[in-house]
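> fold the stuff below for me.
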Amino acid sequence: MDLDCFKAYDIRGKVPEQLNPELAERIGRSYVEVTGARKVIVGYDIRLSSPEIAAALSEGLRTAGANVFDIGQCGTEQVYFATSHFGMDGGIMVTASHNPKDYNGMKMVGPDARPISSTNGLLAIREGCREPLGNARQPGELFQIDAMKPYIEHLLGYIDIDTLTPLNIVVNPGNGGAGEVIDALEPYLPFEFHRVHHTPDGNFPNGVPNPLLPENRTPTSMAVTASNAAMGIAWDGDFDRCFFFDEKGRFIEGYYIVGLLADQFLRKTGGGKVIHDPRLTWNTRELVQEAGGEPIESKTGHAFIKERMRDEDAIYGGEMSAHHYFRDFAYCDSGMIPWLLVAERLCQSGVSLSSLIDARIETFPASGEINRTVKDPEHILQGIERRYLEEALSVTHTDGLSMEFQRWRFNLRMSNTEPVIRLNVESRGDIELMKSFTRSLLDDIEELDGQSLRDPQLSVAL
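Prediction:
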């Protein structure tokens, strides 16, 4: 059986070649066999194949003896919430997030919405799909439950509604699932929503909902300026990530949103620990410390961030990739809590989003993530470290290579799935310095990549 759809952190594959109802049913059986779960939340996104795959998954879970609690079409974070809120043994979300429309997949969690990945059960579930699994003596039952009302109540608990003032806000779910939640929140908020690509549609008539693609940002940006909005928000298909646009329609790099949310959250709590990834750090560290918090660096990736948050009992965690995690949300990521917090900040401060962000960009200008395909990623990292080691004030390998200097720093890391390296550079208040060292690093990478081609033994020598 083709099980290539099993990845490091989740399941993703083309339908029906790599993921189909038959395999989904086997996955359900194997999930119960491996985890021993008896009460499982199941939800699914807006993709055309999702209802059929979710039904087959539920059948497999029930055949193996688990009761299935179906929350219907939803976002990934609603499965996380329902698993924790209702005290379930686990939860499975049928989604392929921002992948093309002919893909689907699954994200799995255990008790308390703890992620299930290749390090703690996903590989065993994969191997179980190869084996003939018997039926439970007593099959499980199927229950339909409504998780929306407690979920909305929980979201509203992050903000002080009495301090909110009228705002014009552009919202763009990208024909994904976020629109239903916006509609459910609207009666409680004094905001006027200007809706773009709002209707859920698994055909993705306006393109795959992935705001990281520059070509997908234009509709949100144009709507912000046309409606004189205070900000714009766009989501991916299963809305566990949200992306921001200021009142000028400018897309805001996720790095600066992490610092903004950390500051906002620490002001509410009066201190606490904040987890951040190592790609870009100076802005986050400074804001966290100024707000009385403790910044803690973690390896990139939701499984690592969530685990570190639990270990540290951190109140918030953020990645520049637009994943934001909250302790009171079962340490899980949410695409709804962040924009509510930013909207609250705008209402309470009376200042524009651009003014909040511009000050941080000027203080710590950053390159944004630059990807390069290379022949030997490990050789590149080794070579770059050698070239810059003498001048570096510190070198860490939390995730790839991070090197800090007096006025600038960078992180260079390898992709887990392809021969790609990812570069991020930032400086202390000097955009030209940041651009200069970004160009230098890219030239060095190109040169080292050529050396790797000419001398395959060079990486061993380094």
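> rest of the way, CA atoms for contacts and neighbours
Will do.
> immediately after the helix or strand encompassing Ile182, which helix or strand?
Taking DSSP states H and E as the criterion, Ile182 maps to helix 178-185. Next along the chain after helix 178-185, taking DSSP H and E as the criterion, comes strand 191-195.
> I'd like the structure of this one too, to check against the first:
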Amino acid sequence: MTTLTCFKAYDIRGKLGTELNEEIAYKVGRAYGQIYQPKTIVVGADIRLSSEGLKQATIKGLNDAGVDVLDLGMTGTEEVYFAAFHLDVQGGIEITASHNPMDYNGMKLVRENARPIGADSGLKDIQALAESEQFLAVEIKGRTHKYDIVPEFIDHLMTYIDPFQIKPLKLVVNAGNGAAGHVIDAIEEKFRQLNIPITFIKIHHQADGHFPNGIPNPILIENRDSTSQAVLAHQADLGIAWDGDFDRCFLFDEKGHFIEGYYIVGLLAQAFLLKQSGEKIVHDPRLVWNTLDIIEKYQGIAVQSKSGHSFIKDQMREHNAAYGGEMSAHHYFRDFAYCDSGMIPWLLVVSLLSETSQSLSSLVEDMISHFPCSGEINFKVTDTAYTIQKIFDHYADQNPSIDQTDGISLDFGTWRFNVRASNTEPLLRLNIESRLDHNPQPMQHYVDQLSALIQS
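Just a heads-up that it's a prediction; the model follows:
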């Protein structure tokens, strides 16, 4: 029996050829169909060169298990999520490796109403069946039909804004040659029909699986210049860049400055609590102080969750939270079946810019000045568990407050940090924040201190 190493904590991700190939994709589809026995599911794929082949293999596995498939074509992950809760289907699969390197691919799996399938909610069962290949013969194979979800998806997106309140704004949009461009085009056409005065300046817009401008991952500093420079060159009000499957969007203010996802969590929490105080807001444990400050200020209730989409969604469902945010730029919405979207956040920010007549820089400047953060710093280490224990031991005598929701968070009162192993890559991820009002040390002091410790 072959052990499949592409199964991760909350999705499937692996190196092409060895960890993930069309044969494995077929087995995943076959196992999904046999375990859940849905009548129909939706399947989509990002623009990677390997995605179409993996999609067809997955569909064949599903059909051979007796499942009908609606093939959504080239999609971002949230189009699959949307179709999975909007249509009369019992699940969905998106073929994507998001921001992973070129020689990777993967899958995100959901059940009915876009409920996530993670390690604790069925993914291990799919892995076990795919490994054992104990597939049952079915009498009637499923059939596949093509389906265009875009018009219904765009109509849903429009429910998050009041078209008549939107003021004239100029937006730089960078799809990174990923899957986002076709949705931006459809939104642009809808805006035109509704006379919404938004101008789009499109860069790296065409979907291209060769990624001539690099893998779309704006969280990497080297990938931000093109958006930043275009904002300045066009004197735009806002810059927006997406990752490959556009379930994350990254925002740049009118000065071309990249805004850390952490502060966007605070901004969106504020937007929801202004509409309805008392709502619950879910956040991850990597960076928390600004989020907690805003939730308290606007009379919400904070709920902390382990990082990762399946964990956040479970917490949101359990607490009926209006919004959930991760500092990694994943934003989740109750009205979107608790799923993450890379389109809803920027629409809400455009709405906020219009309602407040403020710039993005002025909306976040207090947050950034009161609670500076390092941004996420990644380290390649041979043994993540050993390194985390070494960090823990180093600071133990300073008696920090300890939280182990995800990795370890150590809180020293004036500064805190979280360090955790990546769920998808062999990396250690570090995030540091401080309270500027009470802290004499610059952020770089802590970055240098922890970097030296990790790399020693």
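> tell me how they score on TM after superposing.
For this chain pair, the superposition-based TM-score is 0.92 by TM-score structural alignment, normalised by the length of structure 2; 448 aligned residues with a CA RMSD of 2.1 Å.
> so stretch 317-331 of structure 1 matches what in structure 2?
On structure 2, the counterpart of stretch 317-331 of structure 1 by TM-score structural alignment is residues 324-338.
> contact partners of the matching stretch?
82, 85, 113-114, 219, 247-250, 260-265, 281-284, 286-287, 307, 309, 312-313, 316-317, 320-323, 339-342, 345 (CA atoms under 8 Å, 6 or more residues apart in numbering).
> and that stretch, how far apart are its ends?
With CA to CA, to the nearest Å as the measure, stretch 324-338 of structure 2 spans 8 Å from end to end.
> trace Leu410 of structure 2 over to structure 1, please.
Using TM-score structural alignment, Leu410 of structure 2 lines up with Met403 in structure 1.
> helices along the stretch 101-250 of structure 2, start to end?
Assigned by DSSP state H, counting those that start in this stretch, the helices in the stretch 101-250 of structure 2 fall at 124-132, 150-157, 181-193, 225-234.
> tell me the secondary structure for Gln299 of structure 2?
coil (DSSP: H, G, I helix; E, B strand; the rest coil).
> wait, what's in contact with it?
So Gln299 of structure 2 contacts 273, 277-279 (CA under 8 Å, 6+ apart).
> across to structure 1, which of the residues you listed hold up?
Compared against structure 1 with both residues aligned by TM-score structural alignment, their matches' CA atoms under 8 Å, these retain 273, 277-279.
> ok, now which ones touch Ile384 of structure 1?
Residues near Ile384 of structure 1 by CA under 8 Å, 6+ apart: 441, 444-445.
> element containing it?
Here Ile384 of structure 1, judged by DSSP H and E, is contained in helix 377-388.
> the stretch 151-300 of structure 1: strands as residue ranges?
Remark: strands assigned in the stretch 151-300 of structure 1 by DSSP state E, counting those that start in this stretch are 167-172, 191-195, 231-235, 242-245, 272-276, 293-297.
> now the stretch 351-456 of structure 2
Ranges of strands in the stretch 351-456 of structure 2, per DSSP E, counting those that start in this stretch, are 377-380, 401-403, 408-411, 415-421, 427-434.
> what's in contact with the last one?
Outside strand 427-434 of structure 2, the residues that touch it by CA under 8 Å, 6+ apart are 286-287, 289, 371-381, 384, 414-422, 443, 446-447.
> how about stretch 79-97 of structure 2?
With CA under 8 Å, 6+ apart, stretch 79-97 of structure 2 has contacts from 13, 38-46, 48, 51, 54-55, 72, 75-77, 104-114, 149-150, 153, 244-245, 336-337, 339.
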